[in-house]
Structure formats: structure tokens, C-alpha cells
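S.K.: Sharing a model prediction with you, sequence too.
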Amino acid sequence: MPKDKTETTPERVNGIARRWWKEAVAYQIYPRSFMDSDGDGVGDLAGIVSKLDYLSDLGVTMVWLSPHYDSPNADNGYDIRDYRAVMSQFGTMDDFDALLDGLHARGIRLIVDLVVNHTSNEHAWFAEARQGKDAATRDYYIWRDPAPDGSPPNNWPSFFSGPAWTLDEASGQYYLHLFAAKQPDLNWDNPAVRGEVWDLMRFWLDKGVDGFRMDVIPFISKDPALPDLPAGIKPQKHYAEGPRLHDYLREMRREVLSHYDCATVGEGNGLDQDQMRRVVDERREELDMIFQFDVVEFDRDAAGNPRDWTLPEFKEIFARQADSMDAHGWTTVYLANHDTTRPVSRYGDDSAEWRVASTKVLNALLLTQKGTPFLYQGDEFGMTNFPFTAIGQFQDIAVRNAWAAAQATGTADEATFLTRLNRTSRDHTRTPMQWDASAEGGFTSGTPWLPVNPNSAEINATSAMADPNGAWAFTRALIELRKAQELLVYGDYRDLAPDHPQVFAFAREIGADGIAVVLNFGASPQTFALPDRPGPVRELLASDASLIGSDVMLGGWSVMICAWGDR
């Protein structure tokens, strides 16, 4: 696949510039949990290579690989020690090259994580910075003197519990870390830091990767005054879109991205929709796509606890997201990633009776929305949340730190804590991929780093692929339908029944041509009458639903996708 960017005027469809990354169907791989090739219990790059035909058969056209870089793993690879080296647990650079070549040979592009808000505290830059205030890389990070009483410079909290400042005893200064203490934040106001980032981006792009998913990119610019977090404001809102964020993203585009045929997707944590629109407006030359957070936050209260929700609330998220972008911007669609729980356990029904059917519904929603869809590993056949029974089973640093803080303050209640985590923990999507009915789900011949879900004998890729009426086959058909129907990529979005309590129905339209997607989000059968259309309606894809004229007859947790017009 060519990497040099060729300047051409793109064709426009429905007023939108045609780009390969808008037409992609992406699949996220969390390498620790995808496939272990050497029996050490940790997934690796050679394991991924062994499953490339699986990805090709599914039909995905882009892979997002979570961090594969050298890391001490304080945050499972999101604390990077060396940006130009592969984590030894995952293999070698030769293994990475084999993965990249194998994907490209199958027509699948690869984007990798770019984690440059912070490094590991074991990175050579930080090791040198700790040598003293005059160290050459001291200003690569953010240091401040203590407050007069010796406390941290401000009241900023870390996302992983406790203050966002750690005292460096040797120098008497605090360093900033919005995440774990082992993840010091970089000082992007230093042009030398930006130059280092541009160089490491070129290293991977020259190697042949097709772009980057940019971790917590809205946080890279800090207000030099470091003002206190106001009461009632979420930390991510306070940290996002600092005063020079857009300057730095435009510099990134100018210095690096404009020279390659690549794609960028930013993690939009903390940004509202107006802010996200600015980041991805093609006329501003910043990023290409953004991950919006409403879909993974709306069912949580202000304290982050799960709450009951209604289907009209859920629909509003997608309508608002589709409306957030005009013809000059682009977004993504996802229901899960490595920081969430499993969609079928969260938005669907993971009971034995309805798991497969509700997985079909959720994947139909994902793959027919406006924006580039990102499917997370295992969701193609409906992997479920893990039934954790003890705090000690969790590996997530956020859980461990929160539990330690609760114990330290005397507020630890294991039963309550466990109940909450069984609905919210990130470890639900980090449990190993369930490949077959053998021991440890076929993921490893050793002891897995995180327990394999005990339902792996029943729920696994091999059995799912063998079922022609199952979720895996339906997901593959959905992917092929999206590739064949540009309406599902570039069409306008319109909610056909915003207030219906059980049916999620919407249209994707270009002029007089359209596709209707009708989804039953419940066990009871439903009948839905399509609005008047200019011409007959034809069925494109269905699961336990039928079309009679303009009436859609839906079984429990069912799908009907139909079209009208000439497209």
C-alpha cells in the first residue's frame, strides 16, 4: 500500500469528500488478550499473525492495534518506555513487520496507538529529567514547586485516584501526571518535545503503518497557569482543549501527517461536540476522526455509577452524534473498546435465550450508523462480561488504585464495590479472546494473564463461525452490506421513531434514495410501519424479521434492513 500522499481533489458523495478511512470497517485488537503463541499467558504479535485469515474472513478493512511498544505495564502498555521498540512480551520488530505485511497482503490497513500525552516514568527522558533541575530533558515534563504548605501545586485529581501530582524528593518539586504516578505528562509547550513526537510518528509511518489512534489527545495542551479544578466540573472537561491544542494539531498535520496517506482518530475525552467538530473540520487541517464519549457515558451518573436508561435516550446519542458533523467533518461509531464493558451485557441481553439475537441487533446498529465503525475483538460473536467474584481478580490499575483509596479512607465495602465493578470494569473487555471450546478458550496453552470467561466452552469464535444463522455470520454480512452500499457510509441520518420505547428505526438517505434500519431492542414482537417512501421497499438483510409492504414484522431482538430508490 503506498504511503506517499498524492494531492488530488477527492470525489464528493452527498457533499462529503470520499476517503478510504471513511469507508473502512475497523477492528480493535488488544494484543495482551487476542492470541498467545508461546504459552506464557500473554497475547503477542505472532499470535495475531496466526489469526489474520480470521480477520480477512470477517471482512474488516482496518485494524487498530492497542499499544505494542516497550512498556513496564503499569497501565497495560499505555505507559511507554521506548516508542521505537516492541514490548518483549509481544515479540520483536520482525514480528511487527510480519503483522504489518500480513495485514497489507490481505487488504487490511493498520493504525497504531499514539500515546504522547505522557510517557512511562522509566522512559529515558524522564530518567534524565529526574537527575536535577538543570537536566537536559527536565523541561520535557511539567514540574512545579509545592504550595506554601508543602501540598501539590493545585487540586487536580488523577484519573487513577489521588492527586495528579507526585513529589520528587530529590529536587523538592512535584511532577504532573493526569493518570498514574508512573505516567508523567509531557510538556508540549517545549518545541523539543514536539520535535521528538514528530520523529517517532515518522518512524512508524515510514515503516508502513496507515495512521494513528491518538490516546487522550485533547489533554496535551495545559494552561500554563494550571488553574484549580472548579467545583462541579469533571476533570476531563477541565483538562481538555488547552490554549494551544489546535496549534499543536495543525503543526502535527503540517510537519508529519500531510506527507503521508494516513488516517488519524483522536480520543475525544472531555470535548463537547462543538469542540470535536473543530478538531476534525477538514478545513482546519487537524485530525480526521474523533471518538465521541456520549455512548459510553450516558448510562452513568455523575459519580460514574451505572444507572437505568431508556431506548429514546440511547437513540438521542446517535442522532446527536450524526448531527454533530457537517460535510467537512467525520466521526466514528463504536459500542466498546478496551476501556468499556461488553456491549451485549451493557446494551443488549446476554441471557442464553437472547445473547445471539441481541448481538445481531447491536452489530447492525454499529455497522449502519454514520461514521467509521470500530468493532472490538470478540463482539462480532457476542462475548459477555466476566462474572468477577473477588476484587483480587481485577488487573486494571484504575480498580486497584480505587480499592486501595477506599481501604485507606475506611470506605471499602467489597460487596458494593464488586457489584459496581461487575457492571463497569474495563477488565470485562480485556479478558482473553475466546477462540474455541478447549482449555482457556484456545487463547493460551499456559495460565492467562487475566482469567478466561468460564462461558468460553459455549461462546467462542469456532462455534460461532460454524452457525450460518449466528451472530458471526450476520456480522460478516453486515460488513459486506456496508461495503456495497455507499448510503451506509455517506448518507444523511434521520431517526424514524425517536420516542418509540422498544424499536430503534432510522434512515440513511441521499436525495430520494434511502436505507431504513429497524431494530427491535426487546424480547416482545413488534410491528413497525415505515413512513411513506417514493417507490417500493426491498429487503436487504434481516434477522427474525419480515417485510410486508411497508410494515416491518419484528420478532424479539430482531433486525430488518431495507432500501428504496436506485442506489
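M.R.: Received it, and whenever you're ready, just let me know what you need.
S.K.: okay, CA-based contacts and neighbour counts for the rest of this
M.R.: Will do.
S.K.: show me the contacts for the closest residue to Ser546 other than its chain neighbours.
M.R.: Distances taken as C-alpha to C-alpha, 6 or more residues apart in numbering place Met553 nearest to Ser546, at 5.2 Å, with adjacent residues excluded. By C-alpha atoms under 8 Å, 6 or more residues apart in numbering, the contact set of Met553 is 525-528, 545-547.
S.K.: Got another one to weigh against that:
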Amino acid sequence: MNLSLASKQSQAQDWWRSAAIYQVYPRSFFDSNGDGIGDLPGIIQKLDYIAQLEVDAVWISPFFKSPMKDFGYDISDYRAVEPMFGTMEDFQLLLKEAHDRNLKILIDQVWNHTSDQHPWFMESRSSRDNAKADWYVWEDAKPDGSPPNNWRATFGGSAWEWDETRQQYYLHSFLVSQPDLNWYNPEVKEAIFDVARFWLDMGVDGFRLDVVNFYLHDRQLRDNPPRPPEMKRPAGADPKDPFFDFINVHNFCQPEIIDLLKSIREVMDEYPGTTTLAEISSAEDPLVLASEYVSGNDRLHTAYNSELMKDEPFSYPRLREMIQRIETHFQDGVICWTAGTHDFPRFKSRWQKHQEIDHFTEEAFEHMLAALILALKGSCCIYQGDELGLTQADIPYEKMQDPFGLQGYPDILGRDGCRTPMPWDPSTHNAGFTTAKEPWLPIPDEHCPMAVDIQEKETMSLLNKYRRLFSWRNRQPALRNGDLTLLDTPEPLLGFARKCEEQHLICLFNLSPEALRHDLSNYPNCQESDESDFTNRRYDHTIEIPGYGVFFGNCLG
């Protein structure tokens, strides 16, 4: 085979290494049938909108058959479409239409647990000696009748639930209605791999793996130690969440999972060009754990980085340390830079409260953060609505839907505030999301001025900035394939170089509201990229970058 052709084929199969991914939360994207809930035909109708962003792939949150106790993350049939979202024919059409637009499709796979309405669990709980008796994690009570240990569920309370029929406890790391599968059972492993092949045979391009670090537990069922008051909580953890009152070392994040990940990778390798995007949830150091899960070529492909989900300022020291840690730990693995998902408060609301920004500089700050995420090494993921600058919604208790929020209220408000429907056209009923009287979650009034229809008409809107930036990124070899080196730039100027054989790109980000100047004498042939959609002033070898501005420079020769 021609070496050049072989190289191109290899790059095509490794598309995930620098992919731009757009996350769709189906319930809230677009409602095609007027029932107040988004659906698969709604995604099909809006595929052109996604394609115009010039992203590589779409990650679709669960649309499988489910009682919807956790809005699709409680699956009762891994191979069926939940009727409220449409039909299997709708999904197959979505897959075809996406591929016709050069969009790859990643689907959520929830393999840690099922719904308690799944036939597997219904059989498992029926007796202690049925064919699936060991497909879930069952354990006898202590002599006093209490649960086997002190493990807590992430949604509150004990992680163990008593079952009258079996006269045993079953493990549920999340809701009571979400029993954990027993991955130590080889039959479970093969059943899940059959599910994976079902979707891969259909043509999906990969999976986002929900809470992958929860798959295995300590088989000795040892108690978790209490967390000392001085010990920090993991990235993104709510300080009031009782789950983190303990150091969760035995209920998940077990070392044996590496061998399991290798088995998952073997299945994916049967389908060249497919990928896995892992969620690492609730770990003490999710970044280090993620790096272990994607190290080498025989584990998972990539994992997303929860560091940007922390409720902390986007400061110079924090960003430099974060980038340096990733460069250290991900030498042969791939990180997916993610600033928001359906599980975390909206990106914009998190940074707004830490920055003293007026309306004039707010736009520049948003545009700078968009450029930063797109310029970092690895892949990146944008959650629907973040490209519009949507803020976290304040949902009144009587309108709340999220079981996590309802159970933790008022200390923990849950995830409803980041899951409100997309505003498409503010001049129409329910901002163009649905023709129903009311959507499943209310659309905040403050989201209407950020609607798609408005931003598409404004040249310098955040939406159009994202479109231009993604388009520009796709034409920069250094951003798609290059290494990253932090530059010794003074605070508050964050700088790094992206470099490959074809291109040497200097990336500078002014993290302050004041204009600053930077000497480029070390890069005498560095010319500002006139396609990057940012404008700066130049004086010989000195560049002046406005407040919250960005400089992208090509180093020639």
C-alpha cells in the first residue's frame, strides 16, 4: 500500500484524537411532535444546525427504552428506542442523515446499571438460583439486618436496597431503581458486549461510556473511611453532598478495571474507526484516573476532563497547572476538553460569578474561552446551548424534574438548571422548541435573547464565533495533530505553542480585562493568522492584545 495512503487511512481512523464533539440532550433539543419533549426526529430536523458548526461528531444522550426515573440513564431495554423519542427507524434515519453530512454519531452506553424494570433484573430478583441470579450485586444482610457496609449512593442514602423476594440487599450506586450489574460475572460481560456489537453493526461511530469507573467494586465489601475535614473533595463535587463525607475507595475505581477496559477495547477494535469517550465520575483525582484509562492503545480511546467543571475562576495559575498536569499524565493518551455537560451547572454561570465583567467585556471573555477550548491539545466537547452562552436556569421546586435535585433539595438543586430546552426562535411559542402548551422544563426568559434565530443574524454573536472558530480549527494542522508546549508568558497572558511538521502555531490568551503587550522577538517570523477571527495591533515584534483577547500566530520558516 502507498505509504501516503496508509497514513491518510490511519488518520481517518484516529479522527477521535482531535475531534470536536457536540452533545445533544434529546429531551431538550427540539420537539417534533408537540408533546413538550424533544425527540429523534427533532434532532434530524436540526442536523443542519449542528453541521454548520463544523464539528466532527454528535454525542446523543440516552434515547433507549426506559421508565425515565433518571431520564434515560435507567435502561429497561438496551436494544429498543423509548417511544417518547421515536422509533428504531427514526434512529437509523438520523444515523444516515448525520453520515450524509459528515457527522459521526456517538451514543451513550449505560453499562454500570440497568433499570429495575429490565428483564435481566426482574429475573435476577425472582430467586437465588435462577439463570441470572448473579447478574447483579447481591449480598446478605449483617446479623442485625443492616446493609453489608457503609457505602452510599451518589443520589443519597445507602447504596444497598433490601429485596423481600430474595431476602438480600442489592447494590445501587445511583437510584434505588438503578441496580448495579455484576461485571465480575463473565455472562454479564458478554451480554453487554453483544449490546455494543448490536449498535456498532448498525453503524454508530462510538460510545460515550457513562460512569465507567463504577463498573467494578471491592469484592470484600470493605467500609469506606470517613473523609477528614481538611481533605478536599473531588473536582465538581458539591460541598454539601453527603456522598463525599467518605473517601470512596471501595465502592468504585477498582484497579481490576484496567483488564476490563482492555476487553472493551478489543470489541471496539473489531470495528476500525470507532471510539470510546469515557466519563470518570466522582473520583478523588479524575484527571489521573482518566489518564490511566486511556493510556496506550489497548484501553479506552479518550476520556473527558472534569477539571473545567470545577466551580473556580479561570485564572492564570489554575489553567497553567491544569495544562501542565495533562501534558504530564496524557503523554500517550487523549483528553477531551469539556466545559459543560447535562450533569453540571452551565459553563457561563460558573465563570460569571468569579469574574468582574461588565456587559461590554462579557462577549470578549466568552469568545476567548471558546478559542481556548478549541486550541488545546486533544478533542473537545461542546454541550448544546453553551455555543449560545446559555446561563444556569433557576427552576422552582414545583417545576423540578431531576431526582437528584428533588432528593437533595434545598441543599442540592440538581441538574434541571442546565437541561432546559434550546431556545430556537423567541418570536414563537416556547421559543420555538415545542408547540405544546408547556415544555417538560420551563424555558427561562433570559434565554430568549440568546436564541439561535437572533444569534444567527448577528455577525459577532457567540454562535457565529463558534462556527468561524471550528471552521478555522479544521484548517490548522497544528491544532488537529500538533504537540503542545507551554510558553513562559507572564501572568495574566496564557501562552502555548501547537506544533507539527506542517505548522507552528503560537496561541496567546489575555486573561485580564485590560489590554497588554507581548514581545514576539523570539518568533521573528510569527504572523497573525488572518483567518482566526481575532484582531490585534502589531508594532514591529510587539503585539497588543485587547482585554480578554486572543492571538493566534503562524511561525513561518
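M.R.: Sure thing, it's come through. Not measured: the values here are computed from a predicted model.
S.K.: quick one: which of the contacts of Met553 of the first structure has the most company?
M.R.: Ala545 (22 neighbours; other C-alpha atoms under 10 Å).
S.K.: Just give me the match in the second structure for it.
M.R.: In the second structure, the residue equivalent to Ala545 of the first structure is Asn536, according to TM-score structural alignment.
S.K.: Tell me if I'm right that that match and Phe551 touch.
M.R.: Yes. With contact defined as C-alpha atoms under 8 Å, Asn536 of the second structure reaches Phe551; the gap is 7.1 Å.
S.K.: Find the residues that touch each one of these two.
M.R.: Ile545.
S.K.: what's the closest non-adjacent residue to the residue nearest the centre of the first structure?
M.R.: The centroid of the first structure falls nearest to Asn337 when counting by C-alpha atoms, centre = their mean (4.2 Å). Among residues not flanking Asn337 of the first structure along the chain, Tyr376 sits closest, at 5.6 Å (C-alpha to C-alpha, 6+ apart).
S.K.: Burial check on that neighbour, number of neighbours?
M.R.: Tyr376 of the first structure is flanked by 22 other residues according to other C-alpha under 10 Å.
S.K.: Could you pull out the strands in the stretch 151-300 of the second structure for me?
M.R.: 160-163, 168-171, 206-209, 275-278 (DSSP state E, counting those that start in this stretch).
S.K.: hang on, the earlier thing: tell me if I am right that the residue nearest to Ser546 of the first structure is in a helix.
M.R.: No. Assigned with DSSP: H, G, I helix; E, B strand; the rest coil, Met553 of the first structure falls outside any helix and is strand.
S.K.: what's next to stretch 476-487 of the first structure, contact-wise?
M.R.: Counting by C-alpha under 8 Å, 6+ apart, 23, 25, 57-60, 363-364, 367-368, 488-489, 508-510, 514-515, 541, 567 sit against stretch 476-487 of the first structure.
S.K.: Restricted to helices, list those.
M.R.: Of the positions in those, 57-58, 363-364, 367-368, 488-489 sit in helices, assigned by DSSP state H.
S.K.: want to throw these into JSON lines with distance to Gly268 of the first structure?
M.R.: Below are those laid out as JSON lines (distance: C-alpha to C-alpha, whole Å):
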{"residue": "Asp57", "distance to Gly268 of the first structure": "31"}
{"residue": "Leu58", "distance to Gly268 of the first structure": "28"}
{"residue": "Asn363", "distance to Gly268 of the first structure": "22"}
{"residue": "Ala364", "distance to Gly268 of the first structure": "24"}
{"residue": "Leu367", "distance to Gly268 of the first structure": "21"}
{"residue": "Thr368", "distance to Gly268 of the first structure": "22"}
{"residue": "Leu488", "distance to Gly268 of the first structure": "23"}
{"residue": "Val489", "distance to Gly268 of the first structure": "21"}
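S.K.: Good, wrapping up.
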